[in-house]
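Enquirer: sequence and predicted structure below; questions after.
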Amino acid sequence: MSDTDLLKGLIGCLDLTNLNDDCDSAAIAALCAKAQTPHGNVAAVCIYPRFVAEAKDHLSGTGIKVVTVVNFPDGGEDTVAVEAATRQALADGADEIDLVMAYKALAEGRPGFAETQIVRIKRICGDTLLKVILETGELQDAETIRKAADVALAAGADFLKTSTGKVATNATLDAAEILLTAIAETDKTIGFKPAGGIKTSSDAIAYFDVAKRIRGDAAPNPALFRLGASSVLDAMIASIEGREETKGAGY
C-alpha cells in the first residue's frame, strides 16, 4: 500500500478533536464541516459533552460518529458524577464515550478503584463504544502503564487510548507498544487510539506501523485503530495532494 493510500485510510480512522477551553458553537460547526474531506470523511469528531447535540445535527447523514469525553481531563474519583455525565452524553446522542481512567488512584496503588469506576461506566454504556484514556505520560514507567492497560481491559474497555492531550507528555511510540502488546495478549477484539501530539503524516503512519507490527493490522480499520488529533488532518491532506505539510498547533 502506498503512503498516499495509507493516509487516505488513516483519514477514515481519525477522531478529529476540539477540546479547547474556548470552543464554542461556531468552532463545532467548523469542525464538523472540516471532518468531511475530499479524500473521505473522518471516523468521528471528539468534543466536550455540551456540544454533542449540536454536532449530531451538523453531522446527520454523514456517518461520522460523535465522541465525547467524561471524567476529563483529571481522571477524578467522583464516580457518581461521571456516571451522570455519561448518561447525559448518551441521552444527547453521543455515539462513543472516551473516559479518563482514575489513573492517579492506580498510580497510588489503588487499581481496584480505577477498575470499578470503568466497570460502572461500561455498564451505563452498554453497547456504546467505551474508550479508556490511560494518561500514559503521567504514569511514565512501563510497568505502571502496562498495569493500567490490564486494568482497563479487565474492566471492559473497548479501546485503549493513550492520553488526554492536556499534559506535558501525551502519546509516545513506547506507550503505544505497551498498550498494543497488552491488547494482543488478550483474546478480545480491542481497539487502540493514540492521542495528543500527533502533528504530521509521518506521526500518523508511525503509530499505524506499530499496530501493524504487533497485531498484524493489514489496513487502517476504525473499528480497531483511531488517531486522536486536531491538527494532523491538514498535514495528511497536504501530503495526499503533494503539497508541503505545515505542522499545526493543537491536540
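Expert: Now that the structure is in, tell me what you want to look at. Everything numeric here is computed off the predicted structure, so don't read it as measured data.
Enquirer: C-alpha only now, for contacts and for neighbours.
Expert: OK.
Enquirer: ranges for the strands of the chain?
Expert: 14-18, 36-37, 40-41, 44-47, 65-70, 96-100, 129-133, 159-161, 191-193, 227-229 (DSSP state E).
Enquirer: wait, doesn't A142 sit right on L179?
Expert: No - here A142 does not reach L179: they are 9.9 Å apart, not a contact under CA atoms under 8 Å.
Enquirer: ok, the two, which is more surrounded?
Expert: Looking at A142 and L179 with other CA atoms under 10 Å, you find the greater number of neighbours at L179, namely 29 against 15.
Enquirer: quick check: closest non-adjacent residue to that one.
Expert: Counting by CA to CA, 6 or more residues apart in numbering, the nearest residue to L179 once its immediate chain neighbours are dropped is A149, at 6.1 Å.
Enquirer: the one you found and Y103, how far apart?
Expert: Taking CA to CA, to the nearest Å as the measure, A149 falls 11 Å from Y103.
Enquirer: give me the common contacts of those two.
Expert: By CA atoms under 8 Å, 6 or more residues apart in numbering, A149 and Y103 have these common neighbours: L134.
Enquirer: okay, one more to line up with it:
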Amino acid sequence: MSRMNEGDEAWAQKAMALLELTSLNADDTAERIVALCERAQTPVGNVAAVCVSSRFAGLARRTLDDARAREIKVVAAVNFPNGGASVATVASETQAAVLAGADEIDLVYPFNAHLAGDKQIGPEMIAACKAQCGRPGMLTVTLETGVLRDPQLIHDVCRMVIREGVAFLKTSNGKQIVSATPQAARILIEAIAELGSQVGFKASGNVRTVTEARTYLEMAQARFGPYWLEQKRMRLGGSSLLDDLLMRLGVEA
C-alpha cells in the first residue's frame, strides 16, 4: 500500500500516540505479553499503553521498564470479561494488580447485574476499585455498550459512572458480539460533555484500521476541540490497529 498524504499520515501518527495496545485472550502466555510490550515500541513512536489481564500487569511493567519505556502505561483489566457482580473479588483483583505495578485499572462494569435491576452494584464496585487504586486518574470503566444496547440506558449509566469520578469511559473490550460503534461512542462523548467533566474517552473493540480510528478521533475533536486528542483524554484500544498503522506509515508490521 502506498503511503498516505500528509493529512492522513498526521491522523495515523496521532492514533499511534493514543493507542492502547491490547492482549486480553484466555490463552495469553508470558511470552505473548513480552512480545506485546516489544511491539508497543515502534520505529515511528511508542504507543500510549498496553492493556493486559490483571495477572500479567507485573510482567508487562517489568518488561517495559527493562526496555526503558516507562512512559508506556500498563493497564490491567479487572472483572474481565463478563462483568461479574462480586465487589470483594474485584477489589482484591485490583489491589493485586496495583501492587504488581499496574499504572491504570480497567474495570468491566457489572452490566448483567445492572440489566437484572441492580442499580447499586455499579457505584459500589467503582468505589471499591478507586479505594484500591491509591491515587486519582487510574480508573477506566468499560461499559460494554453492545450488551447494554439501549441508548437511554447507556446514557444513564454513563452519567452515573462519571459522577463516581473515574478517569475514562470505555465502549467495550471487544469480547462481546457488539463492540465499539460510532453511535455508542457519540453517547459517551455527549454524556461527558453534558456533565462538564474532565473524564476521558476510550474507543475500543473492533477498531482495526486507520479509517476507523480516525472516525473516533474526529468525533472527539469535533465535540471538545483538538486539545482533547492527548493521552489523558483519548485512547484507542485494540490489537490489530497497530498493524494497519505501521503499514500505512510505511513500516513493516
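Expert: On my side now, so go ahead. If you're wondering where the values come from, they're calculated on a predicted model, not measured in any experiment.
Enquirer: sorry, back to before: the residue nearest to L179 of structure 1 corresponds to which position in structure 2?
Expert: With TM-score structural alignment defining the correspondence, A149 of structure 1 maps onto C158 in structure 2.
Enquirer: for L195 of structure 2, see how far away its match is.
Expert: If you measure C158 of structure 2 against L195 of structure 2 using CA to CA, the figure is 10 Å.
Enquirer: could you do Q132 of structure 2 as well?
Expert: Per CA to CA, Q132 of structure 2 is found 25 Å from L195 of structure 2.
Enquirer: got it, and A91 of structure 2?
Expert: Going from A91 of structure 2 to L195 of structure 2 by CA to CA gives 27 Å.
Enquirer: what stretch of structure 1 does stretch 51-58 of structure 2 fall on?
Expert: Residue correspondence for stretch 51-58 of structure 2 in structure 1, counting by TM-score structural alignment: residues 46-53.
Enquirer: show me which positions of that stretch end up buried.
Expert: Of the residues in stretch 46-53 of structure 1, those buried under the neighbour-count criterion (16 or more other CA atoms under 10 Å) are 46-49, 51-53.
Enquirer: please apply the same query to stretch 69-87 of structure 2.
Expert: By 16+ other CA under 10 Å, the buried positions in stretch 69-87 of structure 2 come out as 69, 72-81, 83-85, 87.
Enquirer: equivalent analysis for stretch 214-234 of structure 1, please.
Expert: Buried residues in stretch 214-234 of structure 1 (16+ other CA under 10 Å): 219-220, 222, 224-234.
Enquirer: now do the contacts for the equivalent of E138 of structure 1 over in structure 2.
Expert: Correspondence of E138 of structure 1 to structure 2, assessed by TM-score structural alignment: V147. Taking CA under 8 Å, 6+ apart, we find V147 of structure 2 in contact with 111, 176, 178.
Enquirer: repeat for R226 of structure 1
Expert: 13-15, 43, 191-194.
Enquirer: nearest to A26 of structure 1 among those residues?
Expert: D15 (18.7 Å; CA to CA).
Enquirer: pretty sure that closest one sits against V45.
Expert: Yes - when contacts are counted by CA under 8 Å, D15 of structure 1 is listed as touching V45 (5.1 Å).
Enquirer: list the residues that contact both of the two?
Expert: Common contacts of D15 of structure 1 and V45 (CA under 8 Å, 6+ apart): V67.
Enquirer: how about the helices in the stretch 51-200 of structure 1?
Expert: 52-59, 79-92, 103-107, 111-125, 136-139, 142-155, 173-184 (DSSP state H, counting those that start in this stretch).
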